[in-house]
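> My questions concern the predicted model and sequence given below.
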Amino acid sequence: MAKRLLIFLFFSVAFLCKASGQQFVLSGRVVDEQNKPVAFVSIYIRNSTYGTTTNEEGNYQLKLNPGNYRIMYRFVGYKEQVQNVTIGNADQRVNVKLEKEVYQPRAISQRARRGQDTSAMNIMRKVIDKRQYYLNELDSYSCSVYIKGVQKLIEAPNSLMRSGVSNVLSLDSNGKGLLYQSEMLSTFTSARPNKIKEETIAQRMAGVTPAFSYSKASDLQANFYNNVFAVQGLSSRGFVSPIASYAFSYYNYRLVGTAVSGGKTISKIELLPKHKYDPVFRGHIYVVEGDWRLYSVDLMLTDDANFLNLVDTMRISQQYVPIRDSTWMPSSIEYAYSGNVFGFKFEGYYIGLYNNYKFDLKIPDDYFTGEVLHIDTAANLKPTVYWNSQRPVPLTRDEGIDSRKRDSILAIQSTNAYLDSVQRSNNQLSILPYLVFGHTIVHRNAKDTLYIHPFRESFFYNTVEGFGTNLRVRYSKTFDDFSSYSISPAVRYGFGNKLFSANVRSSYTYDLFNAGIFTFDIGSDVLDLNNVATRSLFFNTLSTLLSERNFVKYYRSKFANFGWQREVANGIRLNVGLGYSDRTQLFNTSYYTIFNNKNRDFTSNNPLAPESAPASDRSVLFPQHQALTLNVSARFTFDQPFITRPTGRVFLQSRFPVLTVNYRKAISGILGADANYDFASVTATQDRIRIGLSGYSSFKLAAGTFLSKKTLYFPDFYHFIGNQGTTFDPTDVGSFHFLPFYTYSANSTFLEAHYQHNFSGSILRRVPFVRKLKLEEIVGVNYLTERNNKNYSELYIGIQRLIFRVDYGVSFIGNQRYLQGFRIFYGIR
């Protein structure tokens, strides 16, 4: 009997313990006074850090332990509502009807000159005075983050609907459908002054890549206490916060009225931009009087006024809630957008939900290592049952149907028959893309890839080789541990000089988390005397045949090179290379041109003897020789941020310049090597330094010298990124517009400096008619001096739109004007 009683008590206690830890679901629907659903309502437990939001259909859910709760329902423009809810031993459903908030105007409204609302101005002065305090209020905090993204197609052109597009995009007969869904659960930690770290626990996404996306919580954050607010991908410029320290230069304000919520007076302030095309918001902000802090924001950006990329409108709504005492934090944020591309009308949103705030953290010294995002290895493997239990915001009916349909499709797509069919379809050769971009063949396992270089790179003409072929392919394979290797064989033959070359270049990536790579190249090739870039085979062929300008100068090399690189610590990357080469000077053998220009002749293949007659020139640039070269470099990226994925690390741009120190040594006497010199250089670069609202700057500084040069040949000179011809490549800020490819190649001490600023349209957007083109203005300067050629400089201005750019510049040698003219870029290098 005693034994049975003991067993009964044991199971009773176990049952009670289980019941006490069991959670139940509080759910319901939030509607307005017309019984229409209110989407993205902030719902949270009073005096806690736990809450949720409604979905597009107004539905919500909260998991709660048994107990008594005061549940707050709040959304911009509606009266805050409080519900007392008791959770017993069963799920509860509470539906809520929100009433429109009526903001009462002040009894006395003072008006200053120029129509300014002095009541609003006085409020905003106090808010702006407190901006810095709230910006630095917390030394550290952490929270849980849920991010959901949805993009829908709401209308499509009828002509394209009939062409099968509807099936590809899974659209209904009206051209509507869900294009994209994503969800992410993570923890986010922040500490002053600018340290962040996020750990993604689970993520899922399906559908067509949206107009723009947010891959981490820091992308979705909107801190209007900062002076400038930037939306990733939306504009190259930032936008002035309504409470920026200099906001009065951009905004007028109007006090719509006040209301009392939770015992606090809330002022509704309308934003009135002073100039239509300034980088500012439209809409309203809500301010807690007395505390002079933000209560919520409801802001709008439009393409007409703000010149947005990808979308026509963007609405940003954010709710702040009291977490403890006087500390308020965002409970949710919503980015809602819409757009129209070639008749495809779409809309979408991202919502961020913040829970479980913790303050005054004791953060270990080694916690912030530069890793801004860590994605768990199992983050993408969470099953549907996991998401159904952990998702804080319920899916809408359409989202649920689409999710189940995509799960079913995914199961079908995992079958061998389907994978074989897709492989055959995707790997079919399309002539026009192959001519320009090449052709890629991917095995169905996505681990084996063969890339065939495009036709435009496979056949060429130059004065050294005549007409020729340069056939290249690249095979790459990825293993289960995500290490990989690639092999790139190439054969090249010039019909003019009857010279055949063949080589194999290979690499093995053994450590994706530290950029660990081995490289090995062997064979022979015809190479450019300038080893940092002149013109591609394609563009040199065009300029030679059409314009009788043989800009690029070539030599022959038989080589074997070995290289290694790795991040030995975060931000410190070492590169070591050892190469042996047998070099031979080449001469012109072919002089064919389509349009014979009587005022122009081909130049010698010796860049230092340009006046020599190319047909008879045999001037010596360098004798045949061998070189054994050791190259060691260290790149320092200070405070380097990075993302850790299951497949490796992605290194992001730092806030500080990148410093590279390089040493190159030619070792003589081994394997018959002749070259004997020592070279050292240092380079500092930084790209896209944001300068407030005036766009961003980029710069490069480099200096170097030959410490010794007992035997130095032209291929080992230090070469610069010059440009000859109308087209140029501006993707490297260290490139010149007019510098000859070889004339300034340095065999002594040199210094080069480059600076460029992109105004991001802040000037041209003030010009009628021009502003609609969304052009970005660019100014820059390039400078080079070395012992043999002193004080070469360039000044240029330009305009850019996406991949298209046109510059006009002028260059000087000393005080004498050298060249000037236009340079263009249209995406093909």
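Nice, thanks for sending it over.
> from here on, contacts and neighbour counts on C-alpha atoms
OK.
> which SS class is the closest residue to residue 681 other than its chain neighbours?
Counting by Cα to Cα, 6 or more residues apart in numbering, the nearest residue to residue 681 once its immediate chain neighbours are dropped is residue 704, at 3.9 Å. Classification of residue 704 using DSSP: H, G, I helix; E, B strand; the rest coil returns strand.
> Counting neighbours, what do you get for residue 427?
14 (other Cα atoms under 10 Å).
> which residues touch the residue nearest to residue 681?
Taking Cα atoms under 8 Å, 6 or more residues apart in numbering as the criterion, residue 704 is in contact with 679, 680, 681, 682, 749, 750, 751.
> Return the residues in contact with the second one.
The neighbours of residue 680, taking Cα under 8 Å, 6+ apart as the test, are 661, 662, 663, 664, 704, 705, 706, 707.
> I'd like the next helix or strand past the helix or strand harbouring the third one.
When secondary structure is defined by DSSP states H and E, residue 663 falls within strand 658-666. Sequence-wise, the next helix or strand downstream of strand 658-666 (DSSP H and E) is strand 676-690.
> Tell me how far that following strand lies from the chain's centre.
Strand 676-690 sits 24 Å away from the centroid of its parent chain (Cα atoms, centre = their mean, to the nearest Å).
> Just want the angle from that strand to strand 658-666.
170 degrees (axes from the mean of the first three to the mean of the last three Cα atoms, to 10 degrees).
> May I see the buried residues of strand 676-690?
Neighbour-count burial for strand 676-690, counted by 16 or more other Cα atoms under 10 Å, picks out 676-690.
> Helix, strand, or coil at the nearest residue to residue 348 once chain neighbours are set aside?
Leaving aside its sequence neighbours, residue 348 sits nearest to residue 151 (Cα to Cα, 6+ apart; 4.0 Å). At residue 151, secondary structure determined by three-state DSSP is strand.
> Got another one to weigh against that:
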Amino acid sequence: MKLNIFLLVLLTYAQLFSQQFVLKGKVYDKNSLQQGLAYSNIRIAGTLSGTSATVEGFYELRLTKGNYQLIVSNIGYTTDTVSVKLNSNETVNIGLTHVPVNLPEVTVLPGENPALEIIRRVITSKNDRDEKINSYVFNAYTKGIVKTTKDFSASGTSVGVGIGGGKDTSKLKITGIIENESKGYFRKPNEYKDEIIARKQSANTPSAINIFTGGRLIQNFYRDDIRFFNRPLLSPIADDAIDYYDYFIEDTLALDKKSVFKIKFEPLRKIDPGFVGTIYIADKTYNLVKLEVGLNTPANPGKIFDKINILQQFTEFENNIVMPIDYRISVEGNPLGLVKFGFELNTIFYDYQINNPLGKDIFDMTILKVKSDADKKDSLYWKSTQTIPNTEEELEAYARIDSIESKPKKFWDRFSLFSPTINIEDNISITGPLSIYSFNRVEGHTLNFGINAIQQFNKRSSLRMDLSYGFDDQKFKGEFAGIYYLGEHRTSNLTLRAFNKLTDLFSEAMRYSKLTSSLVSLIGKYDFRDYYYTKGFNAGIWSQVFPVLSFGIGYQNRTDNSAYVNTDFSIINTDKIYNSVQQIYETRINAITTNFQLDFRKFIEDGYFKRKVNQGGANFTLGGYFTFSNSSFLKSSLDFQLYRITLNGYIPTFGAARTNFNLTGFFTNGRVPFQMMYALPGNISGASQSSSFRTLRTDEVFGDNAVVLSIDNDLGDEFFRLLRLDFLIDWQVNMSVFLNAAIVETKKESRSILPFINRYGIGRNPIEFTKPFAEAGFAIGQALFPFKLEFTWKLNYFGINNFVFGLNAPIL
């Protein structure tokens, strides 16, 4: 009993000793009736901890009982040190005195802009800093604010905002909030890792979106190259910044009685993408103290943003090492006047550990990890951790959003006339108005209904069921598919699919939607697809056996039968006749399948899944899929083996340009049924799709052996910059160039069971490219509009379609 009482007293004492108190207040200008000083720097003397005030000057610290000295500073004011004895929640307002200073002398070359010599010294100081830093660890708190004119709701892992029919001129309001606490790690030369320790968000925002940590989003202006919207931008203190930016000393201010240069800058050439704004440089040390910048028009993609403001402050730690203490970005836009939005991100950094030894196990394939209990932190935890004080508007937004989300949602609240799916519950959707009806020359008028349940049972299972009925072939069709994820991070899965349906011939080569083919059939009486019936099932298991290698094995059973034209209906061109449906080789296939993927990209662990992510550099992924059909062991109708290998990825080239590529090899042994051959993805007249052969028609070229290469170099506006075509750059016209090449053949064994080919007059002698066929072209588009105009030429195998023009639009 005495021991229990002793332990109880000890635990109570420990809890009181470690209790967190709130120290808050306002940093204000003594000479202006307590006007708040935005983003003032508050440091705790003798530590690497502190915070940064809000735009109104409010600050908040979470500290244990004790005596503290707060060092409070702001550019243009005398730094003040305030002593605080903390044994309960306290409010301490701190006034700073403005200090005007005179411009010190700066030694410059005759006739030279004096700002350039300052920037040279800043660059030297930056390089010295980089040499001193080997590693660091920091804590961060991040708050993200979403602003729209209308409230939105979340479904699963996504959120949606409606677009009205007219201009959106309403006032922005806070409609979403995310908050998280994270820890970041860095080690030379380029190892980074972030861990989300705690996170919370408004009720209408999925937790899966709340992975924007300070370490991942921060743009460190001490780096030479910074990326915004996938475009590299030169830092104003990069090694070659003097040749890119124009600088002007606007003023000289003071920080702790030391001079600070206020320097304005912008790109020398108005058409070059870059930053514009102000940097604050400390005299003597030439360290970066603060920057207030935005993006110029060429760096604003599609001019969709009306405002992009970035603010970052730095402070000096031991050994004259300067580190960022906050990062704030504010964005507003209203593309075409249709959807007005805003986004704010505010991050503070504290508790730096610089050049301390780091364990070897910290850095691995995971660059961002959400701790397993990050979503379980309660209100007591958030009261004890460092945050940015909530404004009245944010508190009101939290209450309003919680109230809206707590109300039961009716079916019509989620209904949209122009949506292919309708969410009836979180993570459960059914077929929407755009998908409920379809038409083709086999089924005729068709009604479709499907239900899709994703991330069920603790996000371990997803189920899908699709049903349809064709009024002209008078057949019910159905498909059921399910997947169950295994492992802590769901890196393994079991799949099962059963089907009895009408499917597309060479469906992997088809780049157009069912809505497009339905409209073309109903209006033009031209159905560019071919179809066949298939029924059966397949099952498999897939697992990540190593961080870079995944492997799977499965079984496939399918019975394929030909389809026929069953309708002559169309709205227009009623006198035309539908082309007959391509017959297939009717057969039953039983096969074992294996597949693998080699992917060296790193992971994000979002608390449930490990997901591969691109980090902006070159990327390559190698995958393979193999099918083994056997008549004696598996009782299949045919003996054949099918091997498919794909290498794809992208390579940054210059500026914002990058090259995407795909190299596919398709090889077979034995007699391969026609419907399982490889077809080059073609196009319909007047249209084109990415990663397709623009001068070939759909299903025109196929075979049982193929090597296919597609290269697409997205140049953005870089080509026009090289040519100095300012008017095209100002219009934000983008350009890409592409090359497609292929070798396609059909072996004698497969040719022996090839059905008569009625399309394009091929007969039983399919088109073959025994030597590489090639085409090349370019596309022109505008950053804001989701379509491109494409011009393509055949480079050999001339005949029809030696030159084609097409509209490339994702909506097709």
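Good, I have the coordinates. Model, not experiment: these values are computed from the prediction.
> Can you calculate the TM-score here?
TM-score for the superposed chains, counting by TM-score structural alignment, normalised by the length of the second structure: 0.83, backed by 760 aligned residues with a Cα RMSD of 3.9 Å.
> related to what we said a few turns ago, got the contacts of residue 704 of the first structure as CSV, with distance to residue 238 of the first structure columns?
Listed next are the contacts of residue 704 of the first structure as CSV, based on distance: Cα to Cα, whole Å:
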residue, distance to residue 238 of the first structure
679, 43
680, 40
681, 36
682, 33
749, 41
750, 38
751, 34
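> Please list which of those residues are preserved in the second structure.
Checked against the second structure using both residues aligned by TM-score structural alignment, their matches' Cα atoms under 8 Å, the contacts of residue 704 of the first structure keep these contacts: 679, 680, 681, 682, 750, 751.
> Spatially, which residue comes closest to the second one, not counting chain neighbours?
Pointing back at residue 680 of the first structure there. residue 663 (4.5 Å).
> Tell me the residue in the second structure aligned with the one you found.
In the second structure, the residue paired with residue 663 of the first structure according to TM-score structural alignment is residue 626.
> Am I right that that match is in contact with residue 646?
No: checked against Cα atoms under 8 Å, the pair residue 626 of the second structure and residue 646 is beyond contact range at 11.7 Å.
> got the residue ranges for the helices in the first structure?
Taking DSSP state H as the criterion, the first structure carries its helices at 2-21, 118-135, 158-161, 165-168, 217-220, 303-306, 384-390, 397-413, 416-426, 431-437, 455-458, 537-547.
> Report all helices and strands that the first one contacts.
I take that to be helix 2-21 of the first structure. Helices and strands touching helix 2-21 of the first structure, as assessed by 3 or more Cα pairs under 8 Å, 6 or more residues apart in numbering; DSSP states H and E, are absent.
> List the contacts of it.
Taking Cα under 8 Å, 6+ apart as the rule, helix 2-21 of the first structure contacts 65, 66.
> again, but for the second one
The contact list for helix 118-135 of the first structure (Cα under 8 Å, 6+ apart) reads 109-112, 225-226, 243-245, 252-255, 269, 287, 289, 292-293.
> let's see it at 6 Å
110, 111, 225, 243, 253, 254, 255, 292 (Cα atoms under 6 Å, 6 or more residues apart in numbering).
> Those residues, buried ones only, as a PyMOL selection?
The following PyMOL command selects only the buried members of those, with burial defined by 16+ other Cα under 10 Å:
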select buried, resi 225+243+253+254+255+292
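> just the contacts of helix 118-135 of the first structure now: which is nearest residue 435 of the first structure?
residue 225 (51.2 Å; Cα to Cα).
> The closest one pairs with which position in the second structure?
Residue 225 of the first structure maps onto residue 222 in the second structure, by TM-score structural alignment.
> can you tell me how far that match sits from residue 96 of the second structure?
29 Å (Cα to Cα, to the nearest Å).
> repeat for residue 345 of the second structure
With Cα to Cα as the criterion, residue 345 of the second structure and residue 96 of the second structure are 27 Å apart.
> again, but for residue 674 of the second structure
To residue 96 of the second structure, residue 674 of the second structure is 81 Å away according to Cα to Cα.
> so how many other residues sit close to residue 719 of the second structure?
By other Cα under 10 Å, the burial measure for residue 719 of the second structure, its neighbour count, is 16.
> ok, how many other residues are close to the residue nearest to it when sequence neighbours are not counted?
Counting by Cα to Cα, 6+ apart, residue 719 of the second structure lies nearest to residue 735, which is 7.5 Å off, once chain neighbours are set aside. When neighbours are counted by other Cα under 10 Å, residue 735 of the second structure registers 23.
> just the one 10 residues further on next, same as before
Other residues lying near residue 745 of the second structure total 21 when counted by other Cα under 10 Å.
> State the number of residues packed around residue 121 of the first structure.
18.
> To which residue of the second structure is it aligned?
Using TM-score structural alignment, residue 121 of the first structure pairs with residue 116 in the second structure.
> same question, residue 375 of the first structure
In the second structure, residue 375 of the first structure lands on residue 370 (TM-score structural alignment).
> Double-check its match against residue 604; I have them as touching.
No: if you go by Cα atoms under 6 Å, residue 370 of the second structure and residue 604 don't touch, sitting 8.3 Å apart.
> So for these two, which sits in the more crowded spot?
Neighbour count, other Cα under 10 Å: between residue 370 of the second structure and residue 604, residue 370 has more, with 23 against 20.
> if we can go back for a sec, tell me which residues are up against the strand holding residue 663 of the first structure.
Contact with strand 658-666 of the first structure is made by 628-637, 675-685, as judged by Cα under 6 Å, 6+ apart.
> at 7 Å instead, please
627-638, 675-686 (Cα atoms under 7 Å, 6 or more residues apart in numbering).
> for residue 766 of the first structure, what are its contacts?
Each residue near residue 766 of the first structure by Cα under 7 Å, 6+ apart is listed here: residue 277.
> picking that back up, and for the residue nearest to residue 680 of the first structure, the neighbour number?
Residues near residue 663 of the first structure, counting by other Cα under 10 Å: 18.
> ok, it to residue 682 of the first structure distance?
According to Cα to Cα, residue 663 of the first structure and residue 682 of the first structure sit 9 Å apart.
> One more: residue 59 of the first structure?
If you go by Cα to Cα, the gap between residue 59 of the first structure and residue 682 of the first structure works out to 60 Å.
> try residue 12 of the first structure
On the measure of Cα to Cα, residue 12 of the first structure and residue 682 of the first structure end up 74 Å apart.
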